[in-house]
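In: Here's a sequence, model it:
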Amino acid sequence: MTALTDLSLAAMKAGLAAKDFTARELVAAHVAAVEAARPLNAFLVETPDHALAAADAADAALAAGNAGLLAGIPLGIKDLFCTKGVETTASSKILQGFKPTYESTVTSKLFEAGAAMLGKLNLDEFAMGSSNETSAYGPVVSPWRAEGSTAKLVPGGSSGGSSAAVAARLCAAATGTDTGGSIRQPAAFTGIAGIKPTYGRCSRWGVIAFASSLDQPGVLARDVTDNALVLEAMAGFDPKDSTSLNVPVPHYAGALSADLRGKRVGIPKEYRVEGMDPQLVKLWEDGVAWAKDAGAEIVEVSLPHTQEALPTYYIVAPAEASSNLARYDGVRYGIRVAPEGGSLADMYGATRAAGFGAEVKRRIMIGTYVLSAGYYDAYYLKAQKVRALIAQDFERAFQSCDVLLTPTAPTAAFELGSKTADPIAMYLNDVFTVPASLAGLPAMSIPAGLDAQGLPLGLQLIGRPLDEQGVLNAAYALEQRAAFTAALARWW
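Out: Below is the predicted model:
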C-alpha cells in the first residue's frame, strides 16, 4: 500500500471518501513525518494538537456527509499568515513571541473547509529573499541533492519552508505568498507546482505585509489538481481587504482540461536572455512542443520592457517595505530593546537594529532613499511609470495569445551560502517571475524536467487577469506531457 504521506491531495480526498483510512490516521502520519524531517528546518512551529483536533472534526463531518472541500487534509502554513494564538514571526526576531489574537482570512477559509494545520513554515525574513537564507531562525534545507553530491541546496524563497515541506511529503500542500516570484521560484527549485493568482483574488488581510501592491497569497502543492483544490478553498472576496476583488470563484479543479485546441500560447522573445543555460532552452522548447501536442497554436509575442522589470521591482518593493515595516518599533508587539537612560528614539533604533536582519535593513534603506525628498521623482515615480508600461506590454501580448509560456527560474537550485555575499546575483533569480507580479497577473510554475545534475527545472505559465482557470488548464496539459515523476532520495 502507498504510504499516506506519498498520496496527492486529490488521492487523500478520494481515500477519505472511500473510508480507506481516517482523517486522524492521515494527519497522524504527517505529524510523524514533520517530526522526522526536523533537519530540513522547514517548520518554525509545529501544531500537532491543532492538526489532530481538525482531523477528528473532519472524521465526524465525513461520517455525517457534510465535510468541507479540504476536510482532514494536512496543510502547512507559511509563517507570514497570522494564526490566532499560534506564534507568527515572519521569520524575524523583531516579532519573536507574537501570538495574534485574530486569524488571517486565508487561513480562516482553509480551516472552514476542514484543513488541518501541521504548523507554521519557515521563510525569508518578512519574505525578503530568494533562497530562504535570510530567516532569523536559520535557513531551510532543500530535500533535494545533486547527483553524486552531499552539498546542501536552497529550497528557493521566500516560500522555502513551504516548498521544502511539500516536496519532502511533510504536508499535502502549503500556503505561500508571492511578491516577485516567491511561490513560483521555490516550486521550480523543489520539483513541485505553485500558483500565484491574480492580485486581489485571495485576501491579504492578516498576512504580514512586505510590499502591499505586490503581495499575493497562493498555493504550493504536488501537482496542478492539488493547487486547484486549495486555491478554490482560499480564494474569494473579503470586505476587510480594500484590494480584494468581488468576483465569483470558479470550481477550478472540476473545470480542469488538458485540451488546448483553439488556444494560443505566446512565447515572449525578450525572455531569451543572453547566456541562458542550454538545458533551460531545451526545456522551454519541450514545453512548446507539449503545448502544440495539446492542440495549442504557438505565437511569438513581445514584452519590450522586460529588461526594466527587475530594477523597477527593486525600487517599488523596498519603497513599500520601508513604509510597512515602520510599524515595528518595540512599542506595540514583538521585542523591545530599551537602552538604559535612553530616549524613545533610542529605543526605536536599538529595537530595529537588534530585530531586523541584514537583508531587511538593506531593503528598508533602499526604500527610504528612493522615497526621500530629491529622489522620489528620479526613482520611485519613474519606477511606477515603467511598471505601467510593463502592464501595458502584457495587455498587448494577450491580444494575440491566451497564455504565455516561459522558464520559471534561470537556474536550478544552488548551494546554501553560494550567493549570500552578492545581493545582485541573488536578485537575478527573480528575472522571469517579477514581470507578472508587477502587472498583477496569475502565474504558475510546474516541474518539467531535470538538469544534468538531476535537479528540477520549472516552466511558467502566465495568464490574463482573473484567468486562473486558463493558467491551470495550460499547466495541466503540460504537466501530463512532461510526466515529471522524479522521486526524492530520503536523507534526513
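
In: contacts, neighbours, all on C-alpha from now
Out: Fine.

In: you'd agree residue 212 is in a helix?
Out: No: counting by DSSP: H, G, I helix; E, B strand; the rest coil, residue 212 is not part of a helix but coil.

In: so how many other residues sit close to it?
Out: Residue 212 has 16 neighbours, counted by other Cα atoms under 10 Å.

In: Alongside the first, I'd like the structure of this one:
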Amino acid sequence: MTDSSLTQLTIAQAREKLAARDISALELTESYLAAIEAANGALNAYVAVTPDKAREMAKASDARIAKGEAGALEGIPLGIKDLFATEGVHTQAASHILDHFEPRYESTVTANLWADGAVMLGKLNMDEFAMGSSNETSYYGPVVNPWRAEGDNKALVPGGSSGGSAAAVAAWLCAGATATDTGGSIRQPAAFTATVGIKPTYGRCSRWGIVAFASSLDQAGPIARDVRDAAILLKSMASVDPRDTTSVDRPVPDYEAAVGQSVKGLKIGIPKEYRIDGMPEEIEALWRKGIEWMRDAGAEIVDISLPHTKYALPAYYIVAPAEASSNLARYDGVRYGLRVPGSDVSDMYEKTRAAGFGREVKRRVMIGTYVLSAGYYDAYYLRAQKVRTLIKRDFEEAFAAGVEAILTPATPSAAFGIAEQDMDADPVKMYLNDIFTVTVNMAGLPGIAVPAGLDGKGLPLGLQLIGRPFDEETLFRTGYVLEQAAGKFAPKRWW
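Out: From the prediction side, this is the model:
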C-alpha cells in the first residue's frame, strides 16, 4: 500500500505516527519508493535506488517498533549522497572513474543512521567528487531543481554539490538526506530548494568512509524539510570515531531540545563585509528582513567586521584543489573502478584518469598540482593557509566580543538555469556562488541555511547563520526563529 500524503510528513511527524502504530515503516517506505519511481526520470535526483534493501530494513524497523525497541530514526526513509560508502551498494562519487565500485564497508555516518533504525532508499546524485556549485558536473547528468520560476518551464539547477540531496528532500522523494559541505555544498543547495541544511563544526561528524575531496574542509551534515528534522538527523549522524583522528571526542547534545528555545538577549553579529558590490537588492532586502525577525524575537543586533572575508574565496580555491589533487591521486585504474588499457602502467594511468575524470575535476586537480609544485608551494598554498588563519581569527575576535551567532545571506542569487553559467568559458562566475559560504569551511565553524523568502520570480532564497565551534544548538535556536517568521515554502508539483 502506498499513500502519497505520507511523503509529505516531516521526520518528526512520521516518527510520531510510527510510534503510535498509525502507519508502518513498510507503508512509509513503499510510498517513497513509488514517489521516486514516478519522479526520478524528471529530476534525476537518485543515481541508484535500493528497493529490496529498503523494504528489508523497513520490515526490520516494524519488528523493532512492535517489540518496543525503536531507535531514534526507526523506520524513517533517507536518501544517501553518493559520496558516502554503503556496503555492497553503488558508491561512485558521481564519477566515471569509480564505475561499478561497491564497497565492502560502511561509512561511520551511515552506520550511525542504520543503528538508529533509518531506512536507505538509495544513493543521491551530486557534482562529481563534490566539485561544483550546480550539480552539473555529475557523470550521471544534472539534477533538476523541483522549483521553477513563475510562468517559466525552464529547468533550474538545485545547487551543488549536494544537489541530489536537496532536490530529493524538496520533492518529497526522501524524508531527509545526508550531504557534505566543503565550501557550501550543503547550505547553497538548501537555499536553492527551500530546504534546511546544516554544515556542522569540522570534526563533529566522522569523515571515515566518505570519499575525500579536501580533507581539512570536508564535513558531513543533513539536508531536511525543516529545522527540527535537521536537528534530529544531526544527532544521529554525529559521533567520535577512532578511525577519523579529526573527529572530536565530546558528547553529542540533544539538538532537538534547542529548537524553540528563546533567543532573547542573544547577540547576533551582522558583518559589513558581506555587503558585496553588485549584490541584488532582493538579497539585501531579505537580509534586512532577517535582522528584523531576530530583533523582534528579542535578540540583540550588533555590527561586526570580518576584514579578511574578501580573501576567503581565492584562498579556498587554492587550498581545496591542492588537497583534491592529493586525494584523487589514488584513482589509477589498478585496484578498482574504471581501467583503460595502455601500452604500459604509466600509459594506463594516464588514459584511465583522462577518461574517468570530468572536466571540472581535471581543472581542479591541475590547479592543485600546480600550487603544490616546487617553486609555487610558498607563493600559493602556504600563503593561502596563512590567510585561512587570519579568517579564523576574525571569527574568534567577533565571538570573544560576545557575539553568539552571525547572520548573513546564504547565496548571492536564487537558482539559475541549467547550462546558464558556462563552466568552461568562465569558471570563476560559478565559483562566486560560494562567496558567502566558504569562510565557514576555512574557519571550521558550523553554519545553517534556512529558507527565508521568495524572490520576484517565486524562487526560494535562504539566510545563513554561522555559530561558534561546536555550538550547533544556538544555530538550531536561531534558525527556528527565522523559519517561524518566514513560514514554509514548497514547490508547485510539475514532475
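
In: all strands for the stretch 1-150 of structure 2, in order.
Out: 46-49, 77-81, 119-124 (DSSP state E, counting those that start in this stretch).

In: residues in structure 1 matched by the last one, start to end?
Out: Mapped onto structure 1 with TM-score structural alignment as the criterion, strand 119-124 of structure 2 occupies residues 116-121.

In: List of residues touching that stretch?
Out: 27, 30-31, 42-48, 50-55, 71-79, 88, 161-162, 171 (Cα atoms under 8 Å, 6 or more residues apart in numbering).

In: Mark which of those residues are buried, thanks.
Out: 27, 30-31, 42-48, 51-52, 54-55, 71-79, 88, 161-162, 171 (16 or more other Cα atoms under 10 Å).

In: Pull the contacting residues for the residue positioned nearest the centre of structure 2.
Out: Closest to where the C-alpha atoms of structure 2 average out (Cα atoms, centre = their mean) is residue 186, at 2.2 Å. Neighbouring residues of residue 186 of structure 2 by Cα under 8 Å, 6+ apart: 160-162, 179-180, 197-199, 221-223.

In: helix/strand/coil for residue 405 of structure 1?
Out: From three-state DSSP, the assignment for residue 405 of structure 1 is strand.

In: corresponding residue for it in structure 2?
Out: Using TM-score structural alignment, residue 405 of structure 1 sits opposite residue 407 in structure 2.

In: does that match really touch residue 269, like I thought?
Out: Yes: between residue 407 of structure 2 and residue 269 there is a contact at 6.2 Å, judged by Cα atoms under 8 Å.

In: what do the two both touch?
Out: Common neighbours of residue 407 of structure 2 and residue 269 are not found (criterion: Cα under 8 Å, 6+ apart).

In: wait, what's in contact with the match of residue 405 of structure 1?
Out: Residue 407 of structure 2 touches 268-271, 290-291, 463-466, counting by Cα under 8 Å, 6+ apart.

In: Show me those residues that map onto strands.
Out: 268-271, 463-466 (DSSP state E).

In: quick one: which of those is nearest to residue 398 of structure 2?
Out: Residue 398 of structure 2 lies nearest to residue 269 out of these, by Cα to Cα, at 7.9 Å.

In: And for that closest one, the neighbour number?
Out: Residues near residue 269 of structure 2, counting by other Cα under 10 Å: 24.

In: What of residue 256 of structure 1?
Out: 19.

In: ok, for the residue mapped onto it from structure 2, nearest residue in space, not its chain neighbours?
Out: Under the alignment (TM-score structural alignment), residue 256 of structure 1 pairs with residue 259 of structure 2. Nearest non-adjacent residue to residue 259 of structure 2, counting by Cα to Cα, 6 or more residues apart in numbering: residue 477, 5.0 Å away.

In: what about the closest residue to the match of residue 405 of structure 1 other than its chain neighbours, neighbour count?
Out: Nearest residue to residue 407 of structure 2 in three dimensions, chain neighbours excluded: residue 465, at 4.7 Å (Cα to Cα, 6+ apart). Residue 465 of structure 2 sits with 24 neighbouring residues when counted by other Cα under 10 Å.

In: for the aligned residue in structure 1 for residue 465 of structure 2, what are its contacts?
Out: Residue 465 of structure 2 maps onto residue 461 in structure 1 when the alignment is built from TM-score structural alignment. Taking Cα under 8 Å, 6+ apart as the criterion, residue 461 of structure 1 is in contact with 403-406, 443-445, 471, 474-475.

In: change it to 10 Å
Out: By Cα atoms under 10 Å, 6 or more residues apart in numbering, the contact list for residue 461 of structure 1 reads 195, 265-266, 403-408, 436, 442-446, 470-475, 478.

In: Check residue 196 of structure 2 too.
Out: Counting by Cα under 10 Å, 6+ apart, residue 196 of structure 2 has contacts 166, 169-170, 176, 186-190, 222-230, 448-451, 462, 479, 483.

In: so residue 223 of structure 2 sits in a strand?
Out: Yes: under three-state DSSP, residue 223 of structure 2 sits within a strand.

In: circling back to that earlier point, ok, average deviation of the match of strand 119-124 of structure 2 from structure 2?
Out: With mean Cα distance after the TM-score superposition for structure 1, stretch 116-121 of structure 1 departs from structure 2 by a mean of 0.3 Å once superposed.

In: Done for today, thanks.
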